[in-house]
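Peer 1: Sequence and computational prediction follow.
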Amino acid sequence: MSKTTVKKSLEGFDAGELRQLILDIYTKSKEAKEILDFYAVPDIAKKLDEYKKRGTTVCETRSPTTHSAHKGYHQKIINSRSRR
């Protein structure tokens, strides 16, 4: 389904129906829950720490050659985010 189709479909919803739809998606989708939680309470420091841990985990699970090739790239991302 295209974004335009979804948009047209949502135009027919009233405020209560939209709230219920968002709550249903929040309940059923881990990704939606993460996005909406951050939207409601944007704790940037916590999210940065979370992504730093994920980046380390991803790098450590790769082969040594892949890890070394991407280590500098990941470190640049972490460093640039830390400075903000």
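Peer 2: Received the coordinates, thanks. Numbers count the residues shown, from 1 in each chain.

Peer 1: all contacts plus neighbour counts: C-alpha atoms, from now on.
Peer 2: Noted.

Peer 1: Mind listing residues that contact stretch 31-50?
Peer 2: Where contact means CA atoms under 8 Å, 6 or more residues apart in numbering, the residues beyond stretch 31-50 that reach it are 25-27, 81-82.

Peer 1: Give me the residue at the spatial middle of the protein.
Peer 2: Centre of the chain computed as the mean C-alpha position; nearest residue by CA atoms, centre = their mean is Ile35, 5.8 Å away.

Peer 1: before we move on, which element is that one in?
Peer 2: Secondary-structure element containing Ile35, defined by DSSP states H and E: helix 30-40.

Peer 1: also this one, for the comparison:
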Amino acid sequence: MPDLFELIKTIAVSAVEARRPVEICFGTVQSTAPLTVRLSQKLVLEKEFFIVRQGVTTQSFKVGDKLILFRMQGGQQYLIYDKKGGL
């Protein structure tokens, strides 16, 4: 019976995730060479996790910049949208 429970749980989680294919989140640039971005106390991502728009390079950012990120469904890729700013 535990296998059936796990299968139902997996299906339910997949259904919820399918309804929100993208999540907006924020990160802080920790280093630029190589690019690392801290999303939380425990989660620091390296350049392999990022998709960038054409013309965006690591020189576009400096340590401490706050970034607006779009997390793709599944959490394995993040689109760097822009730097967070104020009005």
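Peer 2: Cool, the structure landed. Source: prediction; values computed, not measured.

Peer 1: Any chance you could compute the TM-score here?
Peer 2: Structural agreement between the two chains, given as a TM-score (TM-score structural alignment, normalised by the length of the first structure), stands at 0.28; 31 aligned residues with a CA RMSD of 3.0 Å.

Peer 1: thinking again about what came up before, out of the contacts of stretch 31-50 of the first structure, which is most surrounded?
Peer 2: Of all those, the highest neighbour tally under other CA atoms under 10 Å goes to Tyr26, namely 17 neighbours.

Peer 1: Tell me the secondary structure at that one.
Peer 2: helix (DSSP: H, G, I helix; E, B strand; the rest coil).

Peer 1: so who does it touch?
Peer 2: Under the criterion of CA under 8 Å, 6+ apart, the contact partners of Tyr26 of the first structure comprise 32-33, 36.

Peer 1: ok, how many other residues are close to Phe36 of the second structure?
Peer 2: Rather than Phe, residue 36 of the second structure is Thr. Thr36 of the second structure: 21 neighbours (other CA under 10 Å).

Peer 1: Who are the contact partners of it?
Peer 2: The neighbourhood of Thr36 of the second structure, defined by CA under 8 Å, 6+ apart, consists of 29-30, 44-47.
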